[in-house]
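Peer 1: my questions are about this predicted structure, shown below with the sequence.
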Amino acid sequence: MALKDFLPFLFGLTMTIVLSAAARAEPVSLVGFGDSLMAGYQLPPEDAFPTRLEKALKGKGIDVTIANAGVSGDTTSGGLARIDWSVPEGTDGVILELGANDALRGIPPEETRKNLEAMIVRLKKRGIAVLLAGMMAPPNMGPDYGERFNAIYPELAKEHDTVFYPFFLDGVVTEAGLKLEDGMHPNGEGIAVMVDRFLPTAETFIRTLQEGE
């Protein structure tokens, strides 16, 4: 092959390598979508779950950004109403955490399930992966309600093949010292416990995103 014929091939190969490297250099873009537990109720912004999780992941050498799209008081119906505009184009994955306020208000679990499933379907249609964070009904709602509500999350995760974290408040819900005075929301130390327990699942989620590129 003459040099003049080889040069276009070499240029094309070089550009392919450069563009591939540039694509890999882009950080993984996540959105933490949820209620006050995600938003960081009564906490400084740097202590909110998405910010603390992003810091922990970066500490493990993972290039990631996590936007905080938590809204205090949000229900699954509220989340469904805003999911399209709250999650921008270019997002790789969403940590979906909603349902606690549904349970506190006694909303029928069937409605909660329907709303969560609709959000998962909408995100996946946009090519956005979902990490579903589970919630559990408070005991005062009774065993029948609890059984119906608690089954929502593992069933949806299995049906829609999403990465699943069984209980977002794991390690905090029964520890008074890890919660604010209201006895419901995590304090800064509680968020630290949540992030530490959530971290392996977040790493798995990001790994699935990278493998799918």
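Peer 2: Received the coordinates, thanks.

Peer 1: okay, CA-based contacts and neighbour counts for the rest of this
Peer 2: Will do.

Peer 1: can you tell me the element Val94 falls in?
Peer 2: Take DSSP states H and E as the rule and Val94 turns out to sit in strand 93-97.

Peer 1: how far away from the center of its chain is that strand?
Peer 2: In this view, strand 93-97 has its centroid 2 Å away from the chain centroid, taken as C-alpha atoms, centre = their mean, to the nearest Å.

Peer 1: same for that strand, what does it pack against?
Peer 2: Here strand 93-97 touches strand 28-34, strand 129-133, going by 3 or more C-alpha pairs under 8 Å, 6 or more residues apart in numbering; DSSP states H and E.

Peer 1: show me what whatever helix or strand comes next after that strand is packed against.
Peer 2: Next helix or strand after strand 93-97 toward the C-terminus (DSSP H and E): helix 100-104. Judged by 3+ C-alpha pairs under 8 Å, 6+ apart, the packing partners of helix 100-104 are helix 109-125.

Peer 1: quick revisit: winner for burial among the helices and strands packed on strand 93-97?
Peer 2: Most buried of the helices and strands packed on strand 93-97, by mean neighbour count (mean count of other C-alpha atoms under 10 Å): strand 129-133, with a mean of 24.

Peer 1: and the angle from that one to strand 93-97?
Peer 2: Angle, strand 129-133 to strand 93-97, by axes from the mean of the first three to the mean of the last three C-alpha atoms, to 10 degrees: 20 degrees.

Peer 1: A further structure is provided below for comparison with the first:
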Amino acid sequence: MHKVVSGIVLSLFGFAASAEQVTIAALGDSLTQGYGLYQQEGFVPQLESWLKARGADVIIINAGVSGDTTAGGAARVAWTLTPEVDAMIVALGGNDVLRGVDPAVSRGNIETILQAAKAAGVEVLLIGLKVSGNYGPDYKAEFDAIYPELAAAHGTLYAESFFAGIEGETGDPAEMRAFLQDDGLHPNPEGVKRIVENLGPSVLDLIERAGGSQ
């Protein structure tokens, strides 16, 4: 049975005390796993601290695997959704793009993940990504459409981009440079902090949804 958390009220001051703790699995790749960072600097520890500072009684399980694709996520979602998991963050697809995976294949994998979550009674925050035009406009358009369309179809929460907190107003990659590690791909500790500040409100919404689920 998944826990039922009641009495979670989002206000200007954060969440009121909840009856039970909410456990969230963060299913992702190296961005979730915290590649290149000390453990406490990674996405999961920083997000958990951010949420707790706002009154959320929450545990986040780091289910990030460096180099993972949507296929890998679909293959391991069943054993990620253990009985104590109340909600799930899904942040996968970047490695699919790096490998030029057919967007239809990626869509099918993400749909498998969302169907597994629905069957388990687990609420989801689906995090999308912005694809460059390296593979042409058709590939970009098809891949970009995956996340909002599946979120709408499955009734999940949706965040447009993992990197939105460090992209700046123009989306110019040069603006992101200060918040990335030397590889130009993974966020540094300050980058993770900004990413968490941007995604945090959506995760608070996810906790509220998990608290209202039956």
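Peer 2: Nice, I can see it. The shown structure was predicted, so the numbers you read here are calculated from the model rather than taken from an experiment.

Peer 1: overlay them and tell me the TM-score.
Peer 2: TM-score for the superposed pair, counting by TM-score structural alignment, normalised by the length of structure 1: 0.86. Supporting figures: 192 aligned residues with a C-alpha RMSD of 1.5 Å.

Peer 1: thinking again about what came up before, what stretch of structure 2 does the strand holding Val94 of structure 1 fall on?
Peer 2: Taken onto structure 2 by TM-score structural alignment, strand 93-97 of structure 1 occupies residues 87-91 there.

Peer 1: give me the aligned partner of His154 of structure 2 over in structure 1.
Peer 2: Aligned partner of His154 of structure 2 by TM-score structural alignment: His160.

Peer 1: which residues touch that match?
Peer 2: Neighbouring residues of His160 of structure 1 by C-alpha atoms under 8 Å, 6 or more residues apart in numbering: Ile120.

Peer 1: from Thr208 of structure 1, how far out is it?
Peer 2: Per C-alpha to C-alpha, to the nearest Å, His160 of structure 1 is found 15 Å from Thr208 of structure 1.

Peer 1: I figured Tyr158 of structure 2 hits Glu123, correct?
Peer 2: No: Tyr158 of structure 2 is beyond contact range of Glu123, at 11.4 Å (criterion: C-alpha atoms under 8 Å).

Peer 1: any buried residues in the longest helix seen in structure 2, and which?
Peer 2: Identified as the longest helix of structure 2 according to DSSP state H is helix 189-212. For helix 189-212 of structure 2, a neighbour-count test (16 or more other C-alpha atoms under 10 Å) marks 189, 191-200, 202-204, 206-211 as buried.

Peer 1: how close does it sit to structure 1?
Peer 2: On superposition with structure 1, the mean distance recorded for helix 189-212 of structure 2 (mean C-alpha distance after the TM-score superposition for structure 1) is 0.8 Å.

Peer 1: I'd like to know which elements that helix is packed against.
Peer 2: strand 22-28, helix 43-53, strand 87-91, strand 123-127, strand 157-159.

Peer 1: if we compare the ones you listed, which one ends up closest to Met176 of structure 2?
Peer 2: helix 43-53 (16.8 Å; C-alpha to C-alpha).

Peer 1: who touches that closest one?
Peer 2: Residues contacting helix 43-53 of structure 2 (C-alpha under 8 Å, 6+ apart): 26, 31-34, 39-40, 57-62, 192-193, 196-197, 200, 204.

Peer 1: that one corresponds to what range in structure 1?
Peer 2: So helix 43-53 of structure 2 sits over residues 49-59 in structure 1, by TM-score structural alignment.

Peer 1: count of neighbours near Phe167 of structure 1?
Peer 2: When counting by other C-alpha atoms under 10 Å, one arrives at 18 neighbours for Phe167 of structure 1.

Peer 1: so it: helix, strand or coil?
Peer 2: On the three-state scheme (DSSP: H, G, I helix; E, B strand; the rest coil), Phe167 of structure 1 is labelled coil.

Peer 1: and it, how far from Gly99 of structure 1?
Peer 2: 11 Å.

Peer 1: can you pull the contacts of Ile206 of structure 1?
Peer 2: Val28.

Peer 1: quick one: the spatially most central residue of structure 1 from Leu13 of structure 1, how far?
Peer 2: In structure 1, the residue lying closest to the centroid (C-alpha atoms, centre = their mean) is Ile95, at 0.8 Å. Separation of Ile95 of structure 1 from Leu13 of structure 1 (C-alpha to C-alpha): 37 Å.

Peer 1: again, but for Leu209 of structure 1
Peer 2: With C-alpha to C-alpha as the criterion, Leu209 of structure 1 and Leu13 of structure 1 are 26 Å apart.

Peer 1: same question, Leu199 of structure 1
Peer 2: On the measure of C-alpha to C-alpha, Leu199 of structure 1 and Leu13 of structure 1 end up 38 Å apart.

Peer 1: likewise for Ile128 of structure 1?
Peer 2: From Ile128 of structure 1 to Leu13 of structure 1 the distance is 30 Å (C-alpha to C-alpha).

Peer 1: higher neighbour count, these two?
Peer 2: Between Ile128 of structure 1 and Leu13, counted using other C-alpha under 10 Å, the more crowded position is Ile128 (19 against 11).
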